[in-house]
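Undergrad: sequence first, then the predicted structure:
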Amino acid sequence: IETKDCASTSQAARLTSLAGIDSAYFWICGLIAALGIFFILFRRTVTEAAPQPSDEVARRGIGAVMADALRSRWAVLGGAAIFLYVGAEVAIGTQMAFFLHSDAIWGHSDAPLAYPLIGHIMGDDGIFGISAEQAGKAVALYWGGAMVGRLVGSALLARVKAPRLLAAFTAIACVMCAYVFAVGGVGAGVVALCIGLFNSIMFPVIFTITLERTTASEEATSGFLCFSIIGGAAIPPLVGYISGMTDYVTAFFVPAICYALLCIFSLASARAPVRHRAEDAAPATVH
């Protein structure tokens, strides 16, 4: 339980707060159970609706198909790009509330409340500094930026080639991360929230770029790219470890490296030959 100005809390207040956590996990458990029951009852309908595997997959088996993906340089590079992108996005999002609440950013300042949208979402609790609860509310802007950015990105992709747009977005995200750990302060919190806006188009664009350049089959490439989202489970613990050893601000250098590598990937893809037309490639999965 967070308190300010050396305030104390009673045992009853602590138990009430912990009870809220218990009820949240109860509802999460109930939702998972409901999904399990749904799939058990309607498993035949779900199976019939699922697309049938191609003749190649049925003949060779999933192991051989994935080996085909690993033999393609662009399938491997695309998988690495997805790994880095998802890892960077999730790492920033999972630590955003702690980052904003830290003393080096918003913990000892009311300045963020002056920003119209940010101040409206967080609300003023009348206590100096941004509390953990207020910072948690502000995280919605990070994920919401990704949604808004997809709408803007769709319009831009109609006018700008995908590799160039990806290079621009990844370069901007890299610079924003560098600003956060190099400069810090109240402005760094606003900049960090805006990174979500530039994350928006990365997954579908990486997916499409890879499918256009891979020498492996669409099934093998798509499966390997989907597998590569494990970056969302690998990079966040690394960022968390670094933030524990140093601070939340310094840990932003890890996402900065990820975005820099993604920028290199996009620049390389602009020079690579396109083997499949975009309209012939499998549609990109929205993440």
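TA: Nice, I can see it.
Undergrad: going forward, measure contacts and count neighbours with C-alpha atoms only.
TA: OK.
Undergrad: could you pull up the contacting residues of residue 212?
TA: With contact set as C-alpha atoms under 8 Å, 6 or more residues apart in numbering, residue 212 has these partners: 274-278, 281.
Undergrad: repeat that with 6 Å
TA: For residue 212, the contacting residues are 274-276, by C-alpha atoms under 6 Å, 6 or more residues apart in numbering.
Undergrad: chain neighbours aside, what residue packs nearest to it?
TA: The spatial neighbour of residue 212 that comes closest, neighbours along the chain excluded (C-alpha to C-alpha, 6 or more residues apart in numbering), is residue 276 at 4.7 Å.
Undergrad: hey, where'd the helices end up in the stretch 151-287 of the chain?
TA: Using DSSP state H, counting those that start in this stretch, the helices found in the stretch 151-287 of the chain span residues 162-182, 186-199, 202-213, 218-227, 231-245, 253-271.
Undergrad: structure B:
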Amino acid sequence: MPPVTSGTAAQIDNAHGQTARYGSALSLLATLFFMWGFITVINGTLLPHLRSVFDLSYFQAALIESVWFIAYFFASIPAAKLIERIGYQKSLVTGLLIMAAGALGMVLAASIPSYGITLIMLFVIASGITLLQVAANPYVAVIGKPETASSRLNLVQAMNSAGTMLAPMFGAWLILGRTKGGTATAGTVLTPAERLADAQSVMLPYLLVAAVLVVLAVVIARFPLPAMGAAARRVRSVEAPVGSAFQRFWNHPLWQHRNLVWGVPAIFIYLIAEIGVGNLFVNFVSRPDVGAMTTEQAGRYLTLLWGGMMVGRFIGSAVMQKVDAGIVLAVFALGAFVVMVITVVSSGPVAMWALIAVGLFHSIMFPTIFTLGIRGLGALTEEGSGLLIMAIAGGALVAVQGYLADHYGLQASFILTAVCELYVVFYALWGSRPTHALPDADAAGL
């Protein structure tokens, strides 16, 4: 064995230091994934609450979630521009402060109360989360070895699932459990005074959320996050297409990559399924012919749905160390299709537990589709990631399921979810196969 020179020793020390810094950075970033998972799913508890307060149809209630995900479409490009201007760390802080401002706005909306202001403030919160998504997902992918990017993203996304698992308990306790509508049986008509009291019950939860977000923003602002090197930033040596705006769009080299082209709609369609289940879960489980319980009790079962997603991501991350990610994705998507069919054709506890089980099968879908979608993009990874994040706007089409629930029945509306699962199977088995693959960017320059 050759002697270790001082230069080699310095490199080893530097490598150990880099590893420690990456580990600390990932731990801190995991809190971001936790918080935006928590706040996103708190809407699953908030929707049946607002439906009672404002006497909303399923479509109007689903429109609340649609506004949330429309923000991903409109805020993604401005978020990318902001990151380019002020950097990743300041963008993370800005995103948290935007979310805190929206949470405080929810306190205002509850004090009036106002359905319109509620929609606006949810859009503000979602815009802050969009900024975090655009910054944090690529950041996690590049701080470390490229070959372990999928594993890192699945593990960090497991913390996102931890947030989604705890959010229903928080919401059931501080929102539904403290309201007349949340503890009453189905069909109970509230008086105007009871509606006002129920609306104001969300003030304390959102004040707590705003305080936590501000504290987290301060911590990240003072934390020495590793700088992203040149390899992690956009490589401008890629020759841009020329011609008219249409020609430049049509001839863009991104469209040569099948895994990205089919991956963008895969994210879009998957979000319709995930958000539709989460939003209508409480209403479905509380029905007399399914769970026969109050919305408060049903909100507690929602914890099992999101808990299944957390467990599934840990399992999927381990399995994908030995099995191709596309095969694992296909198996999970087929499992999701089966349990959704059971949900549609059965009743009672069978229907309820089938809907809960879909959380386990949904678990790996977003992080796995994301990593398969950017595989082989090389210098185009940054742009491809942006398109995949923008596709999260697919959650806005949950209003379509709300429309189906109003006109064809809540249980029948889950047929839409089952169809979405079949597209993910198609993507896993064929659409995710890379074409014109480029070398992965070397992140060693971080």
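TA: Ah, there it is. From a predicted model like this one, the values you see are computed outputs, not experimental measurements.
Undergrad: drop the TM-score for these two in here.
TA: The TM-score (TM-score structural alignment, normalised by the length of the first structure) is 0.73; 254 aligned residues with a C-alpha RMSD of 3.9 Å.
Undergrad: sorry, back to before: highest neighbour count among the contacts of residue 212 of the first structure?
TA: Each of the contacts of residue 212 of the first structure was scored by neighbour count (other C-alpha atoms under 10 Å); the top score is that of residue 276, with 17 neighbours.
Undergrad: now name the helix or strand holding residue 84 of the second structure.
TA: helix 58-86 (DSSP states H and E).
Undergrad: right, and the helix or strand after that helix?
TA: Where DSSP H and E defines the elements, the next helix or strand beyond helix 58-86 of the second structure is helix 88-111.
Undergrad: what range does that next one cover in the first structure?
TA: Matched against the first structure by TM-score structural alignment, helix 88-111 of the second structure finds no partner residues.
Undergrad: stretch 411-421 of the second structure too?
TA: When the first structure is aligned by TM-score structural alignment, the counterpart of stretch 411-421 of the second structure is residues 249-259.
Undergrad: gap between the matching stretch and the chain center?
TA: Going by C-alpha atoms, centre = their mean, to the nearest Å, the spacing between the C-alpha centre of stretch 249-259 of the first structure and its chain's C-alpha centre is 14 Å.
Undergrad: quick check: buried residues in it?
TA: For stretch 249-259 of the first structure, burial by neighbour count (16 or more other C-alpha atoms under 10 Å) applies to 249-259.
Undergrad: just give me the closest of these to residue 6 of the first structure.
TA: The shortest gap between residue 6 of the first structure and any of these belongs to residue 249, at 25.6 Å (C-alpha to C-alpha).
Undergrad: contacting residues for the closest one?
TA: When contacts are taken as C-alpha under 6 Å, 6+ apart, residue 249 of the first structure is in contact with residue 181.
Undergrad: what's the spacing between it and residue 255 of the first structure?
TA: In this view, residue 249 of the first structure and residue 255 of the first structure are 11 Å apart by C-alpha to C-alpha, to the nearest Å.
Undergrad: and for residue 138 of the first structure?
TA: Noted for residue 138 of the first structure: a distance of 20 Å to residue 255 of the first structure, by C-alpha to C-alpha.
Undergrad: and what of residue 116 of the first structure?
TA: 28 Å.
Undergrad: any idea which helix is longest in the first structure?
TA: helix 11-41 (DSSP state H).
Undergrad: next: the second structure.
TA: When every helix of the second structure is counted residue by residue (DSSP H), the longest turns out to be helix 6-53.
Undergrad: which residues in the first structure does that one match up with?
TA: Matched against the first structure by TM-score structural alignment, helix 6-53 of the second structure finds no partner residues.
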